[in-house]
Every structure is written in structure tokens, then in C-alpha cells.
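# could you work out the structure for the sequence below:
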Amino acid sequence: MPAELTPEQSSGKIYPGVLPLLRIMDEEGAILEDGTFSPYVQDVGEAELKEAYRQMKVTRRFDDEATALQRQGQMSLWAPSRGQEAAQVGSAMGLLPQDYVVPSYREHALAFARGVEFTDLVKFFRGSETSPWDIKKHNFHPYTVVLAAQVPHAVGYAMALNFDRELEETTGEKQMGQGQFSASEENAQPAAVAVYFGDGSSTEGEIHESMVFAASYNAPVLFFVQNNQWAISVPFKTQSRVPLSTRAAGYGIEGLRVDGNDVLAVAAATRYAMKKIRSGEGPVLIEAETYRLGAHTTADDPTKYRTGEEENEYAQRDPLIRLEKYLRHNKLADESFFEGVDQEAQQVASEVRRVALVAEPAEYETNFDFAYAKPHTQTENDRRFYREYNAGFEEE
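Next up, the predicted model:
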């Protein structure tokens, strides 16, 4: 593990058990002299870093376009991810195709890294489809809007992976979980689960319950919390006196605290964690400390509770700018590369707008069809109530 926590690595009072902040690249894009986790990203070269930048940049442009669409009345709500791209792309670099990813509702860069189309994300927020992308193809769960509700599901899936392996050892027959595909022969490592949530969700009971079950059943699951410092209008210091990674010890699992704006550090931490998880050493919690540069959602006005000084301070730590500085300083990318990425980002934004303007909202009544696998009395009663309620309005 890294050395003891220094005052520069802590933003407040140091409590016993607070973990040091893992960093590999500083705000200026310079590599720091800490080789503890560096071996986990030794194979990350020019191609991988340029791809990481591309994913982050295109996501940023898509995010801006989606925000504009909401402001223009084309979507009722949008959850921006501006400022959190490195945490998501870096973690994606530590996952394998056979890993099952369970997001919350602002993991846009992570979705992109897993091959999900941005147009599908817009369809979800526009209400056209509840699960527009192919879950089995991408091993990427549908977005979950209810805070922390996805975390017990992720742990249950991870527990099922263990049960499948036990059956395989007993029967000798390969067990295939729903939505999971086999690893290729070149990449035949055990599948695991990665679940994402925010610092606000960390105070929900589902998180505690999930970690208890994950630890008790030694489930192969990575808890990845993006601490963007604000749970809507409540600052993180109000939610917790210590970094969230400190809580892991209470469940008997390992916790890591990483600079969430450092794509290399996040990739290294995720690879380290997934190696432990795949080897059967139990769950791991990663806290990626980042910052929400924009609003919590488009229904939010952060100027009501955040100061301009704070926002300007964190703007200097923008993960996209940090990676660009690294690429330029080390002459890994020239101007033509950055121009090409900008052009791609604009093309993606244009396609997203085109799809959004023609995507029709789904019929509300279809929601009753997906509550249960088979017809159910309760949902049929709810359907009948909805029809009667809807019929009570005068036609325009």
C-alpha cells in the first residue's frame, strides 16, 4: 500500500484509519514518483491513453448536447457527468468484457467505454425505452434512477456467479448466468461485477446491507463510489467525517482511496482490485475523489449552494485538461489528433440531436407489462386504475 497520508493528501482532519490518496499523474500531467501501483498500468501506452482521451472528450461533448436538449424541452431531465469522466474511463480500463457492470444514472463515459451508443442513453432519458441497449452484448445493466437500488442487485448477481462456480465444480457442467457470456480463450479469467454509485447514495441503507452480504458471501464485486463532493445540495463533509473508503474496514473488506481525476491512478486501482476479486479474496471498495463541475441534474441550480471560488478551484483540476497536458507534454498526440477528436465529438452530438428529435416517448401503459414475468393481479388492477384515471381528462 502507499505510504502514510500526508497533510497535502487530506482536505480535513485526519482520523485513524484514513487511507492515503493514490495518485500517479498530478494536475499538470506530470508523473509522480510513487511506484506502488504503477506496475498495474505499465502496459498503458500511447494508444491506450489517446483512446482514454477520446472517450472522455466525446462524452463531454455529448453531455453538453444532452444538457442543451433538456433545456430546449426535448427531455424532462438530464444528469450531467462533467468532471467525472476520468473516474469512469479509468475504471473501465480495469474491467474485462465478461464483467457485469451495474451503473447508477450518470455513468455516460463508462457506458461509452463499454460500447453503448449515446443515442440509447438519450432514448432512456427521453422516455422512449426503459432499456435501449443490448444488456447481454455490453454486459452493462440498465440505468437505475432510484438511489442505491442497483447495489443489492449487483451483489446478488455476484453471489450468483459464486453459486454457478460451485455448481460447475460439483456437476462439471458450465453454468451461464442470465446476460453473461463466456470469456474468450485468450481472456479466460473469472467474471466479476462492478457496481457504481455516488457519495450521496453511500448514506442509503442499501449500501450497508449490500456490503454486509458481499463480505459474508465473499462475492466477487467491486464497489466503485464516485465522490463528487456534493449530494445535490449537501456537501460531503455533512455526510461523513471520514473518506468513504475508510468504511470498508468495518465490513472486513479492502478499501482504496484514489484521485478520481487521474485516469492512470483509477485504472491502476481498478486493476489491482479486480485481480484480488477474481482470485477469490472478496469484495473491494474504491472511492474515487472527483468533483461535479456542473449541476446535479438539470433540475438543480448549484449556484444556490456552491461558491464561485470553490468551482474555480476544482475547474483547475479538470481531468480532461490534465490528460491533454500529459499527452502534449510527452508528445504522444499532435494537433491533428485533437482536431480529429473534436470533429468526432461534434458528429456524435449532431447524431444524438437528430435521434432525440424523432424519438417518441413510449406508451405509459407498457410499464405494466414489465413488472412481472407473468400476468399479475396487482399490475392488472393498476392498469385498470390508470385507464380510468386517464379517461377522466377531457380531450383537447
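# CA atoms for contacts and neighbours, from now on please.
Will do.
# those helices in this protein, which residues are they?
Taking DSSP state H to define them, one finds helices in the chain at 46-71, 85-92, 108-113, 118-126, 135-138, 150-171, 205-216, 236-239, 263-278, 308-315, 319-329, 335-358, 377-391.
# with distance to residue 195 and mean neighbour count added, can I get those helices in CSV?
Formatted as CSV, those follow (distance: least, C-alpha to C-alpha, whole Å; neighbours: other C-alpha atoms under 10 Å):
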stretch, distance to residue 195, mean neighbour count
helix 46-71, 20, 20
helix 85-92, 11, 28
helix 108-113, 11, 26
helix 118-126, 18, 22
helix 135-138, 15, 17
helix 150-171, 6, 18
helix 205-216, 11, 18
helix 236-239, 20, 14
helix 263-278, 12, 25
helix 308-315, 26, 12
helix 319-329, 22, 20
helix 335-358, 26, 15
helix 377-391, 30, 12
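# and of those helices, who's closest to residue 300?
Comparison of the helices of the chain against residue 300 by C-alpha to C-alpha identifies helix 46-71 as nearest, at 12.0 Å.
# residue 266 against residue 289, yeah?
No - in this structure, residue 266 is not within contact of residue 289 by C-alpha atoms under 8 Å, at 10.0 Å.
# any residues in contact with both of those two?
Taking C-alpha atoms under 8 Å, 6 or more residues apart in numbering as the contact rule, residue 266 and residue 289 both touch 258-260.
# nearest to residue 116 among the residues you listed?
Closest to residue 116, out of all of the shared contacts of residue 266 and residue 289 and judged by C-alpha to C-alpha, is residue 260, at 22.2 Å.
# list the contacts for the closest one?
84, 86-87, 226, 266, 287-290.
# skipping its backbone neighbours, what lies nearest it in space?
Using C-alpha to C-alpha, 6 or more residues apart in numbering and skipping residues adjacent in sequence, the residue nearest residue 260 is residue 288, 4.2 Å away.
# to compare against the first, here's the next sequence to fold:
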Amino acid sequence: MLDSPAGEPPRDELVQLLDPAGTRTEHPLYEPYVADATGERLLSLYEDMVVVRRLDVEATALQRQGELGLWPPLLGQEAAQVGSARALRDDDFVFPSYRENGVAYCRGVEPRDLLRVWRGTSQSGWDPYAVSMATPAIVIGAQTLHAVGYAVGCRRDGVDTAAVTYFGDGATTQGDVNEAMVFAASFAAPVVFFCQNNHWAISEPVGLQAQRPIAERAPGFGIPSVRVDGNDVLAVLAVTRWALERAHRGDGPTFIEAVTYRMGPHTTSDDPTRYVDPLQREEWAGKDPIARLEAYLRAQGVLTEQAEARVAARADEVAAAFRAGCTSLPQPAPLSIFDHVYAEPHAGLDRQRSQQAAYLRSIGEVAE
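Next up, the predicted model:
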């Protein structure tokens, strides 16, 4: 393996600042990037992860109860999402896949807006410009091209805004992701490629498509890369801040491989018991991202009984509002499917709207 350029970690190293037992370690390159992550700051990250997990569990329950058509769980990936999201500036723009509900929560998306598309009441969930985050991309890997295009635009506009795009290990085999890296490297785009390697592309284990660590692919395109313990929120925060610093100062793209594990199904239509080795799942349960930070905070005297009760109460409050918001989402008007398809008036779409309205009237339905 080639040596990494100066100032970058070895490409086969897994950056870790908090081990599964909750023991703090130091890293010469990344320590300055988490100098502020002490006391209340760490407690805030802990609260984020607890709330995000509670929302995820609640959404899964809502789907099982028939309130949602589908839900993509993120159980076990809370540190990867919260740590990276909390590293972002307000003006940085996120291009997610369909599993980044924890990132969306950290970006300020209203919890019930996470559910609109999965309940089928909207083709989208929120205003991307209000929270600097695009809505979920279902087409695997397509969002990486969108992120690079946005980042190139930022560079040409002379602003130091960065884009970050999220995708899974399975998406790295898609042409879109590789093409996005070609363009990012060619145009020095200020973009962070954030791969959540959760070990499964639906039922396909990562080892079938990646004979070497995924982070090793990016340097072939001329993009620096780093592997990080995706269950270590502190390490993820540090590595993402490092990558964003490169983007903000004009040093181009960075690739992050956050090594984590999907503890639940790919989506609620999936049955992982058909292909997951229970011993492997048990092994990863011992690396739980929330448990390790909890152990550290207890040892530091930060997570007191009062603080734990406050976090639990906050999770209960958000979950209750989440459920109530889901069941109170209004049904869309029949013709609203034609809204927001194009930014400008479009004759073909107007014709289709008119035809659909005529059909609805012919069967006694109200066309609005």
C-alpha cells in the first residue's frame, strides 16, 4: 500500500478516540479537532443519539402498526450520523441517501417532516433551503453527483461553503458514486464523501464487493481518504471537522469511510434473520455507540442521574410529538401530485393535470 501524504492518517488505520468500553484515547492528528468536546458538549451529543434512536424505534413501530408504508432504520449508526452532522456549519449543504434521519434531526428538520414521504402524504419532506439539506434520495448513489455539482458551484461563486454527501457501502459499486469522485477530483470540489459502511447492501455482505477497505478506492481518483470507527461519535466528529476544514480552505474533496453496523433491517420490508449471523450481530452490539459514550460520561461524572433523567424526558417528549405529528398529517389533494415538479410553468404537465382532473370528475371525485 502506498504511504499517505503528510498530514493524513495511514489509509488502513481505523481512527478511534473512544473505545467500546468507553475508554478515551488520543490521536496526534485529530485531537485538536475535538478540543471543545468536553462536559456539556459531549452530553449534548449523547442526547442527540438517544433522541435519534428513540425516533427510529418509534418510526419502526409506526410502520408495523400500519401508519407508515415503509421506514429505513438506522439503529446502530447513530454516532456516524450525529458526529458528522454536528461538525457541519449552517451554510454547508447535505445531500443524503434515504437513511440519514439522524442527520436531518441535527440539521433542524421537524420530526414529523421525516415521515411525510414514508406515510405517502408528500413527494418530499421539507424545504431543503431552510435547513441546508436535500430531501432523501432513493436512487442509489445519485445524490453524490448532486453534491459535487453543488460544490463546484460554490467554488465558482467564490464562497467557502462545503457539501457533504452520505451513502452506504453498497452504493460505492454504483457508477454514479465513482463518476462523482472523478468530477470532484478534477474540479477540486469542496465536497465530503461520507460512506456509512454498515456491512450490508440489503442482504449482500460488504466483503462480496470490497476485497479491500472501501476508503482505499478514493486515492485512486486523487481524493484523500480516512477510515474511522463509525460507532465512536467523538472520532467521527473529529474526522469530519478535519475533512470540512480541507473543503472550506479550498483543498478539495475528502472521502470518509465510517465503519459501523446496521443492527436492524435494511428497511422494514426486509427480514435480516434470513441472512445475518446472530453471533456477528451480538459482537457489534458490544460496540454500541450510545453505550460507549454513556460509559465515558459516567466515569467523568458528567452523566448524573439528573442528566440522564433529563435526556430520557427529552426523548419521550420528541417521540410523543413524532407519533402525534405522523397521525395528524393531512391527506394530500388529488392534483397536488403535479405541484413542484418543475420550477417554471410546463405545458405538458398542465395538460396532464387537466386530463387527470377530467378523469376524477368523471368518476365523481373532487379534483382540487
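# before we move on, back to that, what's the spacing between the residue nearest to residue 260 of structure 1 and residue 157 of structure 1?
23 Å (C-alpha to C-alpha, to the nearest Å).
# next: residue 144 of structure 1.
Counting by C-alpha to C-alpha, the gap from residue 144 of structure 1 to residue 157 of structure 1 is 15 Å.
# same thing with residue 25 of structure 1?
Going from residue 25 of structure 1 to residue 157 of structure 1 by C-alpha to C-alpha gives 34 Å.
# cool, and residue 352 of structure 1?
Counting by C-alpha to C-alpha, the gap from residue 352 of structure 1 to residue 157 of structure 1 is 32 Å.
# what of residue 63 of structure 1?
Distance from residue 63 of structure 1 to residue 157 of structure 1, by C-alpha to C-alpha: 30 Å.
# now swap in residue 374 of structure 1 and tell me
Taking C-alpha to C-alpha, one finds residue 374 of structure 1 at 22 Å from residue 157 of structure 1.
# and if you look at residue 295 of structure 1?
From residue 295 of structure 1 across to residue 157 of structure 1, the span is 32 Å (C-alpha to C-alpha).
# same question for residue 326 of structure 1.
38 Å.
# just residue 191 of structure 1 next, same as before
For residue 191 of structure 1 relative to residue 157 of structure 1 (C-alpha to C-alpha), the value is 11 Å.
# again with residue 79 of structure 1
In terms of C-alpha to C-alpha, residue 79 of structure 1 sits 26 Å off from residue 157 of structure 1.
# also residue 216 of structure 1?
15 Å.
# and residue 175 of structure 1, by the same measure?
13 Å.
# likewise for residue 362 of structure 1?
From residue 362 of structure 1 to residue 157 of structure 1 the distance is 29 Å (C-alpha to C-alpha).
# count the residues that sit near the counterpart of residue 38 of structure 2 in structure 1.
Residue 38 of structure 2 maps onto residue 45 in structure 1, with residues paired by TM-score structural alignment. Other residues lying near residue 45 of structure 1 total 10 when counted by other C-alpha atoms under 10 Å.
# could you do residue 32 of structure 1 as well?
Neighbourhood size, residue 32 of structure 1 [other C-alpha under 10 Å]: 11.
# residue in structure 2 paired with it?
Per TM-score structural alignment, residue 32 of structure 1 is aligned with residue 25.
# what about the closest residue to that match other than its chain neighbours, distance to residue 40 of structure 2?
Closest residue to residue 25 of structure 2 in three dimensions, ignoring its sequence neighbours and counting by C-alpha to C-alpha, 6+ apart: residue 17, at 4.8 Å. Between residue 17 of structure 2 and residue 40 of structure 2 the computed distance is 18 Å (C-alpha to C-alpha).
# the equivalent of residue 258 of structure 1 over in structure 2 and residue 246 of structure 2, how far apart?
Matched to structure 2 by TM-score structural alignment, residue 258 of structure 1 sits across from residue 228. Using C-alpha to C-alpha, residue 228 of structure 2 is found at 17 Å from residue 246 of structure 2.
# ok, residue 129 of structure 2 next?
Distance from residue 129 of structure 2 to residue 246 of structure 2, by C-alpha to C-alpha: 24 Å.
# likewise for residue 237 of structure 2?
Distance from residue 237 of structure 2 to residue 246 of structure 2, by C-alpha to C-alpha: 14 Å.
# quick one, what contacts the residue of structure 2 positioned farthest from its centre?
In structure 2, residue 362 marks the outermost C-alpha relative to the chain mean, sitting 44.5 Å out by C-alpha atoms, centre = their mean. By C-alpha under 8 Å, 6+ apart, residue 362 of structure 2 lies in contact with nothing.
# repeat that for 10 Å
residue 356 (C-alpha atoms under 10 Å, 6 or more residues apart in numbering).
# with residue 154 of structure 1 instead?
Contacts of residue 154 of structure 1 (C-alpha under 10 Å, 6+ apart): 100-103, 141, 160, 192-196, 210, 214, 219-223.
# sorry, back to before: so which of the contacts of residue 260 of structure 1 comes closest to residue 129 of structure 1?
residue 84 (25.4 Å).
# and the corresponding residue of structure 2 for that closest one, what does it touch?
By TM-score structural alignment, residue 84 of structure 1 lines up with residue 77 in structure 2. Neighbouring residues of residue 77 of structure 2 by C-alpha under 10 Å, 6+ apart: 49, 52-53, 99-100, 102, 196-198, 230-233, 258-263, 288-290.
# which position in structure 2 pairs with residue 243 of structure 1?
That one, residue 243 of structure 1, aligns with residue 213 by TM-score structural alignment.
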